[in-house]
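1. All I have is the shape, not the residue letters:
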């Protein structure tokens, strides 16, 4: 059957709940206060309905998921697209599924469908490897903050997905014609 990228639907909610709960076990162990870490079935369903929840299926089984936020939860910080609830089934980690799904969302959805120059996401320094993983993938911290909830320093990260569009925006800000 191979691999398929697609939007999740409500029939996927139970599988996504199990996948996200298993993948976010380290988040709970670190006592990070991330909504996805303890999401109920109703919250998973709400995420599917209110946002764009994408999945990667391998041989008919969902192995990874990522959400493009459609809400106003980060509008006070960034006007760029914001991705969240990124998870790979622990049984399938290390097979490249997460990277392929993230690449697909960055290019096919963020750059090609939305026409955005960049994408953002958030993570915490307290997590032992997420910040460095995103930095290796081309993300840079553009804003640091402490939410005051015990998570420690968090970072809003940005990755430019359309360098041409980004340079055109900079040129227009400088008053240049091209």
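-> Done, it's in. Every value quoted in this text rests on a predicted model; they were computed, and no experiment measured them. Numbers count the residues shown, from 1 in each chain.

2. contacts, neighbours, all on C-alpha from now
-> Will do.

3. Would you state the helices of the chain in chain order?
-> Secondary structure of the chain by DSSP state H: the helices cover 13-23, 25-29, 41-50, 97-104, 130-136, 163-174.

4. so can I have a markdown table of those helices showing mean neighbour count?
-> Supplementary listing: those in a markdown table, determined by neighbours: other C-alpha atoms under 10 Å:
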| stretch | mean neighbour count |
| --- | --- |
| helix 13-23 | 19 |
| helix 25-29 | 14 |
| helix 41-50 | 17 |
| helix 97-104 | 18 |
| helix 130-136 | 15 |
| helix 163-174 | 13 |
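
5. okay, these in CSV with distance to residue 82 next?
-> Shown next, in CSV, are those (distance: least, C-alpha to C-alpha, whole Å):
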stretch, distance to residue 82
helix 13-23, 18
helix 25-29, 20
helix 41-50, 14
helix 97-104, 12
helix 130-136, 14
helix 163-174, 17
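
6. Any idea which of the ones you listed gets closest to residue 1?
-> helix 97-104 (15.1 Å; C-alpha to C-alpha).

7. Please compare the first structure with the one that follows:
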């Protein structure tokens, strides 16, 4: 059965919250403090109401999610005025099966580049996380800003260009 990517609705809040908690639980062993680990279903419901939360479903089950916070939804402390990948997670039962790549690529290319014509996107991750920064850099993201989150975790912000400049033909 093929995957289905859809925009989450308020009724999906508990399922999204559960997916995020299960996926981010793995960082507890590294003592990394991501704010979603202190989140609530109500916080997820509020994010669904104001941001674009995508769900990738396989046989009806949410197996991956990515949240896009648009520039007009960000506060004045945002390092740039571009779409921001807020939450990105894959259900631990479905890791290493390509679902994370599928939903992130769909968000970057279909939603942001093709539909919204966004020139770039950015995200943040903990500097101390042993592999996330490398994964994002392998996807074309480059570090450009550093800040500490409200829980005291040092974060690196990475940006990826989405626009592909077509070569301008020379006059003959």
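-> Yep, that arrived. Worth saying up front: this structure is predicted, and the values here are computed from it rather than measured.

8. Drop the TM-score for these two in here.
-> TM-score for the superposed chains, counting by TM-score structural alignment, normalised by the length of structure 2: 0.88, backed by 166 aligned residues with a C-alpha RMSD of 2.1 Å.

9. between the helices of structure 1, which one is nearest to residue 58 of structure 1?
-> helix 97-104 (8.6 Å).

10. average distance between the closest one and structure 2?
-> After superposition onto structure 2, helix 97-104 of structure 1 sits on average 0.3 Å from its aligned residues (mean C-alpha distance after the TM-score superposition for structure 1).

11. Output the residue interval of structure 2 matched by that helix.
-> Aligned by TM-score structural alignment, helix 97-104 of structure 1 falls on residues 99-106 of structure 2.

12. where along structure 1 do the strands fall?
-> 3-7, 52-58, 61-68, 82-88, 118-124, 140-145, 154-160 (DSSP state E).

13. JSON lines please, covering these and showing distance to residue 101 of structure 1.
-> Shown next, in JSON lines, are these (distance: least, C-alpha to C-alpha, whole Å):
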{"stretch": "strand 3-7", "distance to residue 101 of structure 1": "7"}
{"stretch": "strand 52-58", "distance to residue 101 of structure 1": "6"}
{"stretch": "strand 61-68", "distance to residue 101 of structure 1": "7"}
{"stretch": "strand 82-88", "distance to residue 101 of structure 1": "9"}
{"stretch": "strand 118-124", "distance to residue 101 of structure 1": "14"}
{"stretch": "strand 140-145", "distance to residue 101 of structure 1": "19"}
{"stretch": "strand 154-160", "distance to residue 101 of structure 1": "15"}
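
14. Can you add mean neighbour count and give the ones you listed back as JSON lines?
-> Formatted as JSON lines, the strands of structure 1 follow (neighbours: other C-alpha under 10 Å):
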{"stretch": "strand 3-7", "mean neighbour count": "14"}
{"stretch": "strand 52-58", "mean neighbour count": "22"}
{"stretch": "strand 61-68", "mean neighbour count": "22"}
{"stretch": "strand 82-88", "mean neighbour count": "22"}
{"stretch": "strand 118-124", "mean neighbour count": "21"}
{"stretch": "strand 140-145", "mean neighbour count": "14"}
{"stretch": "strand 154-160", "mean neighbour count": "20"}
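
15. Minimum distance to residue 40 of structure 1: which of those has it?
-> Shortest distance between residue 40 of structure 1 and the strands of structure 1, using C-alpha to C-alpha, is found for strand 82-88: 13.2 Å.

16. Mean distance between the closest one and structure 2 after superposition?
-> Counting by mean C-alpha distance after the TM-score superposition for structure 1, strand 82-88 of structure 1 comes out at 0.7 Å.

17. which residues of structure 2 does that strand align to?
-> Under the criterion TM-score structural alignment, strand 82-88 of structure 1 matches residues 84-90.

18. next one: stretch 115-131 of structure 1
-> By TM-score structural alignment, stretch 115-131 of structure 1 lines up with residues 117-133 in structure 2.
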